[in-house]
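> can you look at this prediction? I've put the sequence above it.
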Amino acid sequence: MSDNRAVVYAGAGKVDVVDVDFPSFTLQDGPGVNPASVGRKCPHGVILKVVSTNICGSDQHMVRGRTTAPEGLVLGHEITGEVIEVGPDVEFVKVGDLCSVPFNIACGRCRNCKEGKTGICLNVNPDRPGAAYGYVDMGGWVGGQAQYIMVPYADWNLLKFPDRDQAMEKILDLTMLSDIFPTGFHGCITAGVGVGSTVYIAGAGPVGLAAAASAQLLGAAVVIVGDLNAARLAQARSFGCETVDVSQGDPKDQIEQLLGVPEVDCGVDAVGFEARGHGHGAATEAPATVLNSLMDITTAGGAIGIPGLYVTGDPGAVDEAAKVGALSLSLGTGWAKSLSLATGQCPVMSYHRSLMMAILHDKVQIAKAVNARPISLEQAPQGYAEFDSGEATKFVLDPHNLISAA
C-alpha cells in the first residue's frame, strides 16, 4: 500500500484515485513534468499533510479533455494543509503550522514577485511565466488532490493561520483562500468594484459566486449574476444577488429591467473559454460570447475583470482559431467605449491575508455562498461527475477525514 493517494486525470471525462509516490524535495519525472525541471532541488520546500483540497472549474476543463493535459497528471491546485516536514532552507514555517497554499507558485526572488505579480513568476516554469500545482503547461508541479504534497518556497508562499482550532472551525471558508475567493475578489478589483457600484458577473459557478460575494464585501450597490443553470442562479439569489437567465436572451434587456438602464459600472467574466451563446444559442458553444457581451453592457470608461480561464491549446474547440485561443472579439466596441480589460491568474498573495481576516472575523461567509460540501478523496470521481453535470456545489476533498472530525 502506497503512503500517498491522489486524484489523476485518466482521459477525457475520467479521473481515478491511485497510489502515488510520497513527495520529496526533489522534482521527479512524471506526467506533465517539464523535462527541464526533473531533478530540481527544493530545499526551500515543505511537505504538507493535506487537510482540504478543492475541485475547481479549471480542473474540469482538463477532465473534459479540453486541454493538452497528459493522462496520469495528478490534479489539484486548491490546497490547505499541515506542515509535517520542512526542508533545510526553510527558516520561518514550522512543523505543525496549518496553512493555506496559493495556487500560483512563486519564488519570491524574481522581478515579478518583487512587484507583487506572483501569478507570473519568472523562475518556476521553464516554458512561460507562472506556475500552478497539478495543471497543464504550468510547470509540472505535482497536484494537491492528494494526501500529501510538497510546497516549494514555503517561507514565501504559505499563509499560516493564527489559531489552529479557530481555523478548523472555519475550514470550509478558509479552504477557499487558495484560489476561488481571491480569484473572484481579483476579478472585482480589476473591474473597479467599489461602494455603490452596479456589477454584472457572468457565470454562477464557484468562481462567479465567489466574485459575487466579493462584490458585496467591496460595497457594491447591486450584484447581478448571469448563467444558464437554474440551480446555480438560485444559489446566487440565496445570498442577495439579482440574477439573469441568459438562456432567455441578451443580458442587456434583463439588466435594464433590474436597473432601469441596460448597462452596469463593472463587469466580471467568470466563465472562460467554454462559454455558450445567449438566448436560442444557449446550447451552442461560442467562446467569445461572454467577453463581447460584457463589452456591450459595461458603461463607457468602465472595466472588465476576466478571472475566467482562457487557454492557448484547446483540442475540443469549435473552430481552428479557438483551438489556439484566438477568439472573434469586438475589440472595436471596447476601444470606442474606452474599456479596460484585465486578464490572467489572480496573484493570490495580494489578497489572501486580508480575506483570511474577513473570514476569521465573520465579515463574509464564502463557504455558504459557494455551497461548499466536503467529500472523501475516494469520492473524487463522483464529485467531478456531479460538478460537471452543473450541480450548484463546491466540492471540498477531505483526504484524512479531518473536516468530518472537526
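Noted; the coordinates are in hand.
> make it CA atoms for all contacts and neighbour counts henceforth
Will do.
> show me the helices in the stretch 151-300 of the chain, by range?
Secondary structure of the stretch 151-300 of the chain by DSSP state H, counting those that start in this stretch: the helices cover 154-157, 164-169, 171-174, 180-190, 206-217, 230-237, 251-259, 289-297.
> to residue 387, which of the ones you listed lies closest?
Each of these has some distance to residue 387 by C-alpha to C-alpha; the shortest is helix 206-217, at 10.2 Å.
> which elements pack onto the closest one?
If you count contacts as 3 or more C-alpha pairs under 8 Å, 6 or more residues apart in numbering; DSSP states H and E, helix 206-217 packs onto helix 180-190, strand 198-202, strand 222-227, helix 366-370.
> so what touches it?
Contacting residues not belonging to helix 206-217 are listed as 56-57, 180-181, 183-185, 187-188, 193-194, 199, 201-203, 223-225, 236, 241, 268-271, 363-364, 366, 369-370, 392-394 [C-alpha atoms under 8 Å, 6 or more residues apart in numbering].
> 6 Å - rerun?
Surrounding helix 206-217, the residues in contact under the criterion C-alpha atoms under 6 Å, 6 or more residues apart in numbering are 180-181, 184-185, 270, 370.
> again, but for stretch 129-139
Contacts of stretch 129-139 with the rest of the structure, by C-alpha under 6 Å, 6+ apart, involve 69, 74-77, 103-105, 119-122, 125, 141-143.
> looking at these, which is nearest residue 319?
Checking those against residue 319 by C-alpha to C-alpha gives residue 69 as the nearest, at 19.5 Å.
> one step back: tabulate the helices and strands packed on helix 206-217 (a markdown table), appending mean neighbour count.
Compiled in a markdown table, these are given as follows (neighbours: other C-alpha atoms under 10 Å):
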| stretch | mean neighbour count |
| --- | --- |
| helix 180-190 | 28 |
| strand 198-202 | 28 |
| strand 222-227 | 24 |
| helix 366-370 | 24 |
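> put this next to the first one:
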Amino acid sequence: MATNNRAVAYSGNGDVVVKDIDFPELVLRDGPGVNPANVGRKCEHGVILKVVSTNICGSDQHMVRGRTTAPEGLVLGHEITGEVIETGRDVEFVNKGDLVSVPFNIACGRCVNCIEGKTHICLNVNPDRPGSAYGYVDMGGWVGGQAEYVMVPYADFQVLKFPDKDQAMDKMLDLTMLSDIFPTGFHGVYSAGVKIGSTVYIAGAGPVGLAAAHSAQLLGASVVIVGDLIEERLEQARSFGCETINISKHDNISEQIEQILGVPEVDAAVDCVGFEAHGHSHEEAPAVVLNSIMGATKAGGGLGIPGLYVTEDPGASDEDARQGALKLNFGLGWAKAQTFVTGQTPVMQYHRGLMQSILSGKADIAKAVNATVIGLEDAPKGYSEFDSGVPKKFVLDPHGLLKS
C-alpha cells in the first residue's frame, strides 16, 4: 500500500501549494483547522480512498482569497471521487475496489437531521455548528480531498457507489460533478420551484451557475437566462442554449429580461454568486444579487440561494458585511410573498438520480461547465486561472487516471 500523500493546501496571500502530508488513517488527527474537540476521533466506520478526481470549487477560492478565517496549511478540497483501498472495521456495505462519489456534506446518518434527509446540517460531525465539509474552514477540520488519498467517514451511509467501474471511468468527467456542483446547481433551481415551462434567471455563470442552468433545462424550463459580468462565461452558457445578460453593460436586469421574455419578471431565480458579488460597475456589493433577483422574480415566485454566504468575512468592505450582515431589501421579498431557500445543498437528496441521468445520457454536465483536467501539481495554476474568471471547471487528476 502507498504511504506517501501529496495534497493542495492554502498557503495564505491568495496562494496554494502542493505539499506532502500524512497518509490518511481511520482517525482524525490534529492539524490546521481541525477542531480540538474532533482531534483523535476514531472512524472505523470510514474508508480510505485513492482519489480518482477532485475538483476546484468557487468556495475554495473564497478561502484562498483570504475572505474567511481559514488557517494557513489547511488542506483543501470537498469535491471527491475515488476508489476504496481500505475499509474500517465497522464498514459493512462498501468494499475495497468500489468506485464512489463522496458528498461534500459530511453526515453521520444517525442524528435526527440525517434521518430526516437534512444531511447538510448533520448534528454530530462539527462541534461548532450543524453541518460539515471536507477541507473547509470552521467545518470541523476534516482533511480535504485535493490529494492523492483521503479518509471518508460514515462510508456505509454517505458514499454513492457507481454500478459499473468501466462505465464510470468513461463518464468520469460528468460523474465527478456529483460530489457538489451538479447537486448544488440542481438544488438551486429545484428549491426555487422550477418545473416544465418555467422561466428562470440564473445569477452567475461560474461552474455552479452553469450547472444550475443545465439543471433547469433538465427540469423542463422553457427559457433559462444567465447573467454575469464576464462575456466568456456568458458564451459558455449560450453554448448549451441559454439566453444571457451581460451585467457589466446592463445594470437593470428586469429591463433585459423583458426584452427576452416580453415581461420584466421570471417565475424563479437562483443566486449562484454568493457574498463576493459585484455590481455592474465591478465594485463589490454583497447583497446586490439577492436584491436584484427579488426585483426580477414574480410575486409568489421562488428564490434558490446556493451561493455561499458566511458569518465572518475579514476582507469585506464594511463592518456589517465583515460579520455576515447584508443590506437586504427583505421588505420587497416579503411584499411579493417570495420563497427563499438557502444553505448548503443536501447532496444525498439528489446525487443518485443525477448519476442515473448521467449514465443514461440525459445529462451532459461536463460539457455545460467545460470540465478541464489538470494534474495535481498544476493546482496552483488552476486556482490562479479560475480566479481570473475563465469559463472552466478544473478537475484535478492526482494519479493520471483521467488523462490516460
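Noted; the coordinates are in hand. Keep in mind that this is a model prediction, so the values were computed, not measured.
> make CSV out of the helices and strands packed on helix 206-217 of structure 1 and add distance to residue 216 of structure 1.
Converted to CSV, these look like this (distance: least, C-alpha to C-alpha, whole Å):
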stretch, distance to residue 216 of structure 1
helix 180-190, 10
strand 198-202, 10
strand 222-227, 7
helix 366-370, 11
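> chain center to stretch 52-60 of structure 2, what's the gap?
Distance, stretch centre to chain centre, for stretch 52-60 of structure 2: 8 Å (C-alpha atoms, centre = their mean, to the nearest Å).
> same question, stretch 160-173 of structure 1
On C-alpha atoms, centre = their mean, the centre of stretch 160-173 of structure 1 falls 21 Å from that of its chain.
> ends of it, what's the gap?
Start-to-end span of stretch 160-173 of structure 1 (C-alpha to C-alpha, to the nearest Å) is 15 Å.
> pretty sure residue 202 of structure 1 is touching residue 272, no?
No. Using C-alpha atoms under 6 Å, residue 202 of structure 1 and residue 272 do not qualify as a contacting pair, with a distance of 9.4 Å.
> what is the nearest of the contacts of stretch 129-139 of structure 1 to residue 297 of structure 1?
The closest of those to residue 297 of structure 1 turns out to be residue 119 (C-alpha to C-alpha; 28.4 Å).
> just to be sure, the closest one is in a strand?
No. Under the criterion used here (DSSP: H, G, I helix; E, B strand; the rest coil), residue 119 of structure 1 is helix, not part of a strand.
> and the gap between it and residue 178 of structure 1?
Distance of residue 119 of structure 1 to residue 178 of structure 1, given as C-alpha to C-alpha: 13 Å.
> cool, and residue 76 of structure 1?
When C-alpha to C-alpha is applied, the distance between residue 76 of structure 1 and residue 178 of structure 1 equals 11 Å.
> confirm residue 333 of structure 2 sits in a helix?
Yes. Under three-state DSSP, residue 333 of structure 2 sits within a helix.
> ok, it - how many residues close by?
Here the number of neighbours of residue 333 of structure 2 (other C-alpha atoms under 10 Å) works out to 24.
> ok, it - contacts?
Neighbour list for residue 333 of structure 2: residue 294 [criterion: C-alpha under 6 Å, 6+ apart].
> go again with 8 Å.
Applying C-alpha under 8 Å, 6+ apart to residue 333 of structure 2 gives the contacts 294-295.
> residue furthest from the geometric center of structure 1?
Among the C-alpha atoms of structure 1, the one farthest from their average position, using C-alpha atoms, centre = their mean, is that of residue 260, at 32.9 Å.
> what residue in structure 2 is paired with it?
Residue 260 of structure 1 maps onto residue 262 of structure 2 when the alignment is built from TM-score structural alignment.
> show me the strands in the stretch 51-200 of structure 2, by range?
With DSSP state E, counting those that start in this stretch, the ranges of strands along the stretch 51-200 of structure 2 come out as 80-87, 99-102, 149-152, 160-161, 199-203.
> who wins for proximity to residue 253 of structure 2 among those?
Relative to residue 253 of structure 2, the nearest member of those by C-alpha to C-alpha is strand 199-203, separated by 9.5 Å.
> residue 352 of structure 1: which of the helices and strands packed on helix 206-217 of structure 1 is closest?
Each of these was checked against residue 352 of structure 1 via C-alpha to C-alpha, and the shortest separation belongs to helix 180-190, namely 6.2 Å.
> returning to that earlier point: need the contacts of helix 206-217 of structure 1 in CSV (columns: distance to residue 247 of structure 1).
Formatted as CSV, the entries for these read as follows, by distance: C-alpha to C-alpha, whole Å:
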residue, distance to residue 247 of structure 1
180, 25
181, 27
184, 23
185, 26
270, 17
370, 22
